[in-house]
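Visitor: Fold the following and give me the result.
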Amino acid sequence: MVENFIDNIIKNNKVFVIEFKDEIAISQSLLFKDDAGNPVNVVCFWSNRQTAAKCCIDDWQNYKPQEICIATFIEDYLVNVYNESFIAGLDFNEKMEGIEADPLDLILELVKSLKKNKINLEFEYFKNLTDLENQIQKLL
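Guide: Okay, here's the model as predicted:
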């Protein structure tokens, strides 16, 4: 569930991707298709290193888990996932099953949870959580 992913990353202040030579793990959506009927790309993120490491098999056998902070996750990853018209994949297992989420919806859920927990983040491109939330709302 999205809530579990958010709770875990807030608790640990960490998100994980798996990378190889600056390439991040990308899968194909089982739920979303583009206008041509092709599966949408899914950029995968994990809430803990162990689950991410279990996915370093097959096509991703040379990939390694990399830790990123929540602010970087939002600004440098989720915003780009949205800009590329991709989907965010959350806590996929080694069978590539997991949650597929719209990146903007995920950002808004994350902002709501951060505010509820009275956690402020320092951003490079946004003044604060409210500014981020307002900017995302304009895109919806």
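Visitor: From here on, just use CA atoms for contacts and neighbour counts.
Guide: OK.
Visitor: How much space separates the nearest residue to V43 once chain neighbours are set aside from Y63?
Guide: Spatial nearest neighbour of V43, excluding adjacent residues (CA to CA, 6 or more residues apart in numbering): I26 at 4.6 Å. Using CA to CA, to the nearest Å, I26 is found at 11 Å from Y63.
Visitor: In contact with the residue nearest to V43, which residues?
Guide: Applying CA atoms under 8 Å, 6 or more residues apart in numbering to I26 gives the contacts 41-44.
Visitor: now do 10 Å
Guide: I26 is in contact with 17-19, 41-45, 60, 86-89, counting by CA atoms under 10 Å, 6 or more residues apart in numbering.
Visitor: And this one, please, so the two structures can be compared:
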Amino acid sequence: MLQNHITVKNRHKKFIKTICETEIVYGLKNKKGFATSSSVHYDDENGEPAGMICFWAEKARAKSCIKDGWKKYQVTEIRLSEFMENWCIGMENDGLLIGTQFDQNMFGFEAEPLELILDLSSELNSLGKELDLKKFDGIADLEKQVKASIE
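Guide: Here you go, the predicted model:
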């Protein structure tokens, strides 16, 4: 079990690095929406497993999960800037988690959306990258507002 946890955590770290380099995030989408799962670590306010939308850093990994309950889904691209300022913030507001790098056995990392924004901001800063954000005055502004809302 510990080995699985380490593997999942390492895949999450690679997810952060990869999407900051490529500025693309992949999701699985069908006519009804995006591929979702339920948390095994977090509960919602009703004591039920928290909802989660899953994302990947590589198109091939996302495609490999198109099976069973997700067999009618297709891989879709999301720009990193849109993912950070629309998806992450929207999912936080909706009480959803972000699942990263799930594999065919449905093992993946469960991230709090605002924590993920901070991790992505840190990685983008280390790469010296700035994103073209529409709702914030750059990564530093987004990061500052996220930190303020967490406190």
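Visitor: any common contacting residues for I26 and Y63 of structure 1?
Guide: Common contact partners of I26 of structure 1 and Y63 (CA under 10 Å, 6+ apart): 17-19.
Visitor: which parts of stretch 25-42 of structure 1 are buried?
Guide: For stretch 25-42 of structure 1, a neighbour-count test (16 or more other CA atoms under 10 Å) marks 25-29, 32, 39-42 as buried.
Visitor: To which residue of structure 2 is E100 of structure 1 aligned?
Guide: Aligned by TM-score structural alignment, E100 of structure 1 pairs with E110 of structure 2.
Visitor: helix/strand/coil for that match?
Guide: Under DSSP: H, G, I helix; E, B strand; the rest coil, E110 of structure 2 falls in the strand class.
Visitor: on contacts alone, who are the packing partners of the longest helix along structure 2?
Guide: Ranked by number of residues, the top helix in structure 2 under DSSP state H is helix 2-22. Helix 2-22 of structure 2 sits against strand 24-30, strand 49-56, helix 80-82, strand 97-100, strand 109-111, helix 113-127, with contacts defined as 3 or more CA pairs under 10 Å, 6 or more residues apart in numbering; DSSP states H and E.
Visitor: at 7 Å instead, please
Guide: Counting contacts by 3 or more CA pairs under 7 Å, 6 or more residues apart in numbering; DSSP states H and E, helix 2-22 of structure 2 is packed against strand 109-111, helix 113-127.
Visitor: could you give the angle of it to helix 113-127?
Guide: 60 degrees (axes from the mean of the first three to the mean of the last three CA atoms, to 10 degrees).
Visitor: Identify the residues contacting the residue lying farthest from the centre of structure 1.
Guide: In terms of distance from the mean C-alpha position of structure 1, A36 ranks first, at 24.6 Å (CA atoms, centre = their mean). Going by CA atoms under 7 Å, 6 or more residues apart in numbering, A36 of structure 1 touches no other residue.
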